[in-house]
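**Q** okay, sequence plus prediction incoming.
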Amino acid sequence: MIITTTSVFVDDQAQALEFYTTVLGFRLKTDVPAGGARWLTVVSPEAPDGVELLLEPSVHPAVTPFKEALVADGIPWNSFGVQDVQAEHERLSALGVRFVQPPTRMGPAVTAVLDDTCGNLIQIASVPEA
């Protein structure tokens, strides 16, 4: 069994697609109409056949209070691996991304947490290879 798709709930799919592609650098993989929304996935350009991130509309009534509670507590919903958290923090900050946690050493890992403009906190992390 492998993970093929994971999701992030987004307030606006078009805004999310813009942020996740133009700002974070993911690439559009799938864009298919699905009722009143879209089956909209992005992938890492470093792994175009890897795990897809579904930009899923926050339409279920439980989603908004759930997302708001996570953000209020400073809990990121997803974590993305990067080679160098400090360099990625600088690149994204220059693009106007708001970080709620600057690069911080957590044992062997370095993490930072950003606001994805779609109602979520996202962690970026680098862990040295063993």
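**A** Now that the structure is in, tell me what you want to look at.
**Q** only C-alpha atoms for contact and neighbour calcs from this point on.
**A** Fine.
**Q** what about Cys118, distance to Asp12?
**A** Cys118 sits 7 Å away from Asp12, going by Cα to Cα, to the nearest Å.
**Q** pasting the second one now:
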Amino acid sequence: MRITLTSILVDDQKKALAFYTDVLGFEKRTEIPMGEHSWLTVGSPEQPGGTEISLEPDEHPAAGPFKAALAEDGIPFTSFEVDDVHAEHERLSALGVTFTQAPTNVGPVTTAVLDDTCGNLIQLHSPN
């Protein structure tokens, strides 16, 4: 069993695609129009053929309260590994990304939490 696809619920697919590609540095893997939305995935250029993230419209009635509760409690929806959290924090901050948690050493890893502009908090982590 392998993880090949996971989803992030987003409030606007075009805005999410711009953030996840132009800001975070992922690459678009798939875009198939499906009515007013698309089957839209991104992946890491560091992992060709690796796990993809579906930028899934958050239109289900449960999605809004779920995302709001996580954000209110400061809980990241998912986590991405980076080589150096401090360097990514500096790079992304310079691009205007809002962080809800600055780089913090939490034992075996250093973490930071950012707002993806699409209703989610995303954790970055790097091993110490």
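**A** Structure received. In this text the structure is predicted, and so the values were computed from the model without any measurement.
**Q** hang on, the earlier thing: of Cys118 and Asp12 of structure 1, who's got more company?
**A** Cys118 (20 against 16; other Cα atoms under 10 Å).
**Q** residues contacting that one?
**A** Contact analysis of Cys118 of structure 1 by Cα atoms under 8 Å, 6 or more residues apart in numbering lists 9-12, 15-16.
**Q** in strands, which of the residues you listed fall?
**A** Under the assignment DSSP state E, those contribute 9-10 to strands.
**Q** give the buried subset of the contacts of Cys118 of structure 1 as a ChimeraX selection command.
**A** Entered in ChimeraX, the line below selects the buried ones among the contacts of Cys118 of structure 1, by 16 or more other Cα atoms under 10 Å:
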select :9,10,11,12,16
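**Q** same list (the contacts of Cys118 of structure 1) but as CSV, adding distance to Gly35 of structure 1.
**A** Shown next, in CSV, are those (distance: Cα to Cα, whole Å):
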residue, distance to Gly35 of structure 1
Phe9, 17
Val10, 16
Asp11, 16
Asp12, 15
Gln15, 19
Ala16, 18
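**Q** greatest separation within the contacts of Cys118 of structure 1: which pair is it?
**A** Phe9 and Gln15 (12.2 Å; Cα to Cα).
**Q** the residue positioned nearest the centre of structure 1: which element?
**A** For structure 1, Ile122 is the residue whose C-alpha lies nearest the centre (Cα atoms, centre = their mean; 5.1 Å). According to DSSP states H and E, Ile122 of structure 1 maps onto strand 121-126.
**Q** good, wrapping up.
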